[in-house]
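In: Model the following, please.
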Amino acid sequence: MKQKITKVHPKDNVMVALTDLQTGEEVTYQGDTYKPLEFIPAKHKFAINDLPEGTDIIMYGVLVGRTQSHIPAGGLLTITNIKHAASGFVTGTNHLDWEGPDTTKWENATFNGFHRSNGDVGTANYWLVIPMVFCENRNIEVLQEALIKPLGYGRKKTYEIKAQQLINKIRTGSGIEEVLYTEIGSDTAQAGQDKLFPNVDGIKFLTHTGGCGGTRQDSTALCGLLAGYITHSNVAGATVLSLGCQNAEVKTLQEEIAKRAPDFNKPLYILDQQKVGLETDLMELAIRQTLAGLIQANEVTRKPAPLNKLVIGLECGGSDGFSGISANPAIGYTSDLLVSLGGSVILSEFPELCGVEQNLIDRCIDKSKAERFSSLVRAYSARAEEVGSGFYMNPSPGNIKDGLITDAIKSAGAAKKGGTSPVTDVLDYPEKVTKPGLNLLCTPGNDVESTTAEVGSGANVVLFTTGLGTPTGNPITPVIKIATNTKLFSRMSDIMDINTGTIVEGDETIEQAGERILDYIVKVASGEIEVSAVRHGQNDFIPWKRGVSL
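Out: Below you'll find the model as predicted:
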C-alpha cells in the first residue's frame, strides 16, 4: 500500500497528508500510527502531538508558524489556529564542506546550442525588436504585423479556426442555440509558410509600460534588463526603437550592454523616431535593418557544447502543498547535478526565502556574499512593511487553499529549488550571472516578473514548478513546466511538460526525478523538444519596477 502521509524533516512536529484522510482513519508512518481528528485534505498538515497555544510549528526542519490556539494531536492546521512566524538570521560562520552528487553519467554529455563569440552558448536563436519606452509600443506592434507571417513565423491558431467555423454558421443563418451547442471541427493549429530563416527560431517583439514617467532608478533598471536580453546567449541581435526624449536613454542602454559584454559585436540597430522624422521612414528603416540582421542571425547553427554552458533559472508559481515535497526538491537535485558539472543556477523570489535565510547565509562562499544577501533581504522586507504588506502576506488564496497557509511554509518549500550547493554569488536585479554555481538573484515572488528577471540575468533554460497550474513562459528562453502532482499533470496536460507526482505516489525518488529532469533539459537545450510554453507562444515579459511586489 502506498504511503498516505509523510514527515518532511525529522525535527518536524506536523505531518503532511499525501491523500485525503477521513476522520478517525488510522495511518502509519515509519512504524508509528496516527489518527486524524477531522477530515484532512490532501496536501494539508496535521499535528503529530498536542500543540498548546504559542507553540512553534516546525516543518522542513525550520520555524514556519506559531499556534494561535491549542491544536490537539491529529488536528488540522488552518489559517485560524496558526500564524506566520520565521526565525531571524545573522551573518556568521559559513559551512562549505559540500559534496556534490555523482555526475558520472553526464561527464561527457553535451547539448547542441548556438555558440556566441564571447563563449556563451544559447539554447535558442532569436531576434529581438524592443522599445526603449512605452510610447514606441504601437510601432513595435506594427513591425510585428509586417514581419511575422511574411517570414513564415505566423501560425493559424486552433481557436482562430474554430471561431471562423462559428462565424460561417452565423453567416448562413444559425441562431444562438446552434452557435452555443453544436459541434465544431477539431482542426489543429496550422503552421504558416516555410521560414525564410530556418536557423532563427523567431522574432520576439517585447512591449512594456516603462521607460519614462517613473523614477530614474526604474528607467536605469529597465535599461539593464533590456541589455540583459540583447546580450543574452539566446539572442542573435536586436532592433531597438527609441522616441528620443524618454528617461531610459539610449546611452544608458549602451553603458549597460558594455557592462555585460565589453566586446559586444552582435548586430544591433537603434532608431530614434524624433531624429528620423516621418513614421513611414522609421518603419521602412526598421524593416530593412531587421531583415539585414536576420540574414546574419541565420548564419549561426547548433553545435555541441558542454553542460557547463547551461544557466538554469529556478521558478515556482501556483504552488501547492506538494511543491516542497515533489517538484521543488526534484529540481533542487537537478540544480546540484548541474552545479557539480560546472553550470550555473539562479534562485530568486526573495520574499519566498522567508525563514530559510540563515541556511542560505551559511552556504555563502564568503562573508561579503552573506552580508549582501542579508542586506538585500532586510531592505526588501522593510519596504514591504512600510506599505503594510509584509512577507507574511505573500501566500495567494490558491496557495492557502492547497495547504500553504503561512509564508514560511511556502518559502521553506520554495527554497528547496536551490538544492544544497554553496552560494557562489548574490546578485541584485538586473545584474548578470558571471559565476558558475548557485546564484541568488533579488526579484519579487511574482511569477512573470521573476522569470523575466532570471532570463535577463542569463538563464537559457527555466525550470518552473507548479501545483495549481500556471501558463507562464518567456519570449526567448524555454520555460519547462513541472507539475507537482499527477492530477494536475493529467488535467492540464496541454501546458505541462514534466510530472513529479510520481514522487508523492512513491513510484520515483527525488533523485531519480532530478536526473530525469536533467536529461529532459539537455533535449530542450538541443532543440529536440519544444516545451508547451514555446508551442503556445507564451511570451510573458514584465520588467520589475523596484517597488513592493510580493
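
In: Only C-alpha atoms from now on, for both contacts and neighbour counts.
Out: Will do.

In: From the chain's centroid, how far away is stretch 419-429?
Out: 16 Å (Cα atoms, centre = their mean, to the nearest Å).

In: now stretch 426-446
Out: With Cα atoms, centre = their mean, you get 13 Å for stretch 426-446.

In: For the stretch 401-550 of the chain, which segments are assigned as helices?
Out: Assigned by DSSP state H, counting those that start in this stretch, the helices in the stretch 401-550 of the chain fall at 407-414, 447-456, 486-491, 501-504, 510-525, 532-535.

In: With respect to S549, which of those helices lies nearest?
Out: Closest to S549 of the helices of the stretch 401-550 of the chain is helix 447-456 (Cα to Cα; 8.9 Å).

In: May I see the buried residues of stretch 390-404?
Out: Neighbour counts over stretch 390-404 (16 or more other Cα atoms under 10 Å) mark G390, F391, Y392, N394, P395, S396, N399, I400, K401, D402, G403, L404 as buried.

In: no wait, stretch 509-523
Out: In stretch 509-523, the ones that count as buried by 16+ other Cα under 10 Å are 509-511, 513-518, 520-523.

In: what do you get for stretch 302-312?
Out: Quick answer for stretch 302-312 (16+ other Cα under 10 Å): R302, A305, P306, L307, N308, K309, L310, V311, I312.

In: out of those, who's nearest L18?
Out: I312 (29.3 Å).

In: any idea how far the closest one lies from K417?
Out: Distance of I312 to K417, computed by Cα to Cα, to the nearest Å: 11 Å.

In: Also this sequence, please, to line up against the first:
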Amino acid sequence: MSDLIATQTPHLTLRVHALDNVRVALTDLPAGTVVEDQGSQVTLPGPVRHKHKFVLGDMAVGDLVVMYGVTVGKVTQPIAAGGALTTENLVHSTDDLSANSQQTAWQPPAVTAFETTTFDGYHRPDGRVGTANVWLVVPLVFCENRNVEVLRQCVADALGDDPFQDYKRMARQLLHGESAAASAIPSAERLFPNVDGVRFLVHQLGCGGTDGDAEALCQLLAGYICHPNVAGATVLSLGCQKAQITMLQNAIAERDPAGYKTVSYFEQQRSESEEVLIRDALTAIFDGLKQANQVTRQPAPLSELTLGVECGGSDGFSGLSANPLVGAVVDRLVALGGSGILSEFPELCGVEHELLARCSDPNVAERFSSLMTAYQRHAHAVGADFSMNPSPGNVRDGLITDAMKSAGAAKKGGDSPVVDVLDYTEPMTRKGLNLLCTPGNDVESTTGLVGSGANLVLFTTGLGTPTGNPVAPVLKIASNSELASRMSDVIDFDAGPIIRGETDIATLADELLTMCIDTASGRYVTKAVRLSQLDFIPWKRGVSL
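Out: Predicted structure coming up:
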C-alpha cells in the first residue's frame, strides 16, 4: 500500500503514515526504551505493550491523534512523549466529512503474472461463474428450522457425508470405550462428485416482525438462491408467516428474470402430514443434486471473481498486516477486471472523506454519504454511536477508538476507485470496488456480502475466529504468526511476516491471490469448510455495531 512505510527501529516499532504523531509497538517495550523516529529520539516513560500505540511528542488535552494519516482520537488527559494511548487518555474523534483528502489518481498494481491466469469455476446460464456448486435448503420462517434440521440429518446419513462423524466417534469412545468407536459406519463414496454439498440455512426471522423485516429476509434469501455458487434450492414454508412464498418468488424473479434457477417450494400447512412434507422435500433435494452434478468446473477469467472482504476479532496488528494485505489483493483483482465488496459501515467511520474522494462519480458519493448518515442517525435515535464499536478484545489489543479501528479496517478495500454503493441485500451489478451497507457484526456482515454476490470471502483476524459461510468459501487471514500457529485449524494464511519485516505486502499479496485462485478452483479447501463452519445470520435492520 502506498501510504504504509516500513521504517522500523531495532526495538520493532512502526510509523504507519508520514503524517502520524504516534508509532506502534510491534513487541513489548519496557520503560526507558529509546525509539528513533525521523531523526529524533523518544524515550518511553512507561512500558508499552505490543500492538499498542505511543505518542511521539507531548500531547495536551484536546490535541488530535493522527494514525494512517487521519484523525483517530482526541486527548482527554496530558500525555508525555512516549506515553501509551489508553481509554483513559483518548476518546473517539474523526475528521469532518468536508476534510480535504489527499487522494490521488489510482495507480493499479503490476499484474502481469496473472493476466492470462484462469480459475476453474461453475459457469451458470446467466453468465456468472461460481467458485462452488451447492444445493440450498431454506426456511422462510423460523417455525421450519426443526424440519430443516431433520432434512440435514437425513441427507447426511443417506449420502454418508456427516461432517461431525469424527466427533461422534470421539463421543462414543469417551462413553463406551474403544470398541464402540470402531463400530462407526465409514463414509460412502461420493454419489455426486461435482457437488460441493447441500447447505441448510436456519434463522430466527420470517414472522413477528414488520413487513419490512419480511421483505428484507426474502431479498437476502433471493440473493443466496440466485448466487452463482448455488445450483438450486428447496424452500420450506409454514404458510401463515409474514414472509410469504410469493414474496420470495418476486425477489427471485428480480434477480433471475429468465428463471434459470430450479427452486421447489413446500408449505407445511398445505401438506397431508409432516412425513409427506419431509418425503417430498427429500425427493426434491435428491433430484436437485442429480441436476447439479451435471455441471463441471471449467476455466474462467479472474474478472469473474468477486471478493467480499471482512474482519473480525481484530487486534492492533490487523490494520498493519492482514488488512492492507487483503487490500492489495483487491487492487490486483480490480486491475484484472474483477471485483471487491467492502462492508461494515460502522467500521468506515472516520475515513468517510477518503472514500468519498475515491467515488467514481457524484451520484456514487451521494449514495455513500446518505447511507452512512442514515445509519448514524438511526444509531443515535436509540442511544448508540459508532464510537461504541470496539469490543473489549479490540481495546485490549490496542484499538482504543472506533476511528483507529476503522482506519485500519478500511485498508481491506485497497486503493482502487469506488464504482458503486449498495444498501443491504442489493445485488452487485458493477465490476470494481463496491461499498455495501452492513453492520459491524462479523457474521451478519459476511452473510450480507455473500447475499450481494461475493463468491469468495477474505476474512482478516488478529484474535482468531472460526467464521465461515454456507455458500461462499471464506479464507481466514491472521494478522500475526502467533495466532496462525495457535489456531492453525481455523487460519488459512499468515500475514505475520509483514510485521516481522521478513517480506513486503506486494510479495505476500501475490501469494494470497494465488491461494484465492486455488480456492475458487476447488484445489484448496478452506479451514471453515473442513470444519463445516457455515454461519448464516441475517441482519434484522436494527442497530448492530
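
In: circling back: adding distance to F114 of the first structure, write the buried residues of stretch 509-523 of the first structure out as TSV.
Out: Shown next, in TSV, are those (distance: Cα to Cα, whole Å):
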residue	distance to F114 of the first structure
T509	34
I510	31
E511	30
A513	28
G514	25
E515	24
R516	24
I517	22
L518	19
Y520	18
I521	15
V522	14
K523	14
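
In: if I look at I312 and K417 of the first structure, which residues touch both of them?
Out: In terms of Cα atoms under 8 Å, 6 or more residues apart in numbering, I312 of the first structure and K417 are both contacted by the residues S335.

In: May I ask you to confirm that D20 of the first structure is in contact with F46?
Out: No: in this structure D20 of the first structure lies outside contact range of F46 using Cα atoms under 8 Å: 11.9 Å.

In: and F489 of the first structure, what does it touch?
Out: A483, M496, I498, N499.

In: What residue in the second structure is paired with it?
Out: Using TM-score structural alignment as the criterion, the counterpart of F489 of the first structure in the second structure is A484.

In: what's the answer for G527 of the first structure, then?
Out: Using TM-score structural alignment, G527 of the first structure pairs with G522 in the second structure.

In: go on, A227 of the first structure?
Out: By TM-score structural alignment, A227 of the first structure lines up with A222.

In: Doesn't that match lie inside a strand?
Out: No: inclusion of A222 of the second structure in a strand is not indicated when DSSP: H, G, I helix; E, B strand; the rest coil is applied; the result is helix.

In: Just the buried ones from the contacts of F489 of the first structure, in PyMOL syntax?
Out: Typed into PyMOL, the line below selects the buried ones among the contacts of F489 of the first structure, using 16+ other Cα under 10 Å:
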select buried, resi 483+496+498+499
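
In: Redo the contacts of F489 of the first structure as a markdown table? Include distance to E53 of the first structure.
Out: Formatted as a markdown table, these follow (distance: Cα to Cα, whole Å):
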| residue | distance to E53 of the first structure |
| --- | --- |
| A483 | 36 |
| M496 | 41 |
| I498 | 41 |
| N499 | 39 |
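
In: Tabulate the buried residues of stretch 302-312 of the first structure (JSON lines), appending distance to H208 of the first structure and secondary structure.
Out: Below are those laid out as JSON lines (distance: Cα to Cα, whole Å; DSSP: H, G, I helix; E, B strand; the rest coil):
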{"residue": "R302", "distance to H208 of the first structure": "31", "secondary structure": "strand"}
{"residue": "A305", "distance to H208 of the first structure": "34", "secondary structure": "strand"}
{"residue": "P306", "distance to H208 of the first structure": "35", "secondary structure": "strand"}
{"residue": "L307", "distance to H208 of the first structure": "33", "secondary structure": "helix"}
{"residue": "N308", "distance to H208 of the first structure": "32", "secondary structure": "helix"}
{"residue": "K309", "distance to H208 of the first structure": "30", "secondary structure": "helix"}
{"residue": "L310", "distance to H208 of the first structure": "28", "secondary structure": "coil"}
{"residue": "V311", "distance to H208 of the first structure": "25", "secondary structure": "strand"}
{"residue": "I312", "distance to H208 of the first structure": "24", "secondary structure": "strand"}
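
In: Since that was my last question, I'll sign off now.
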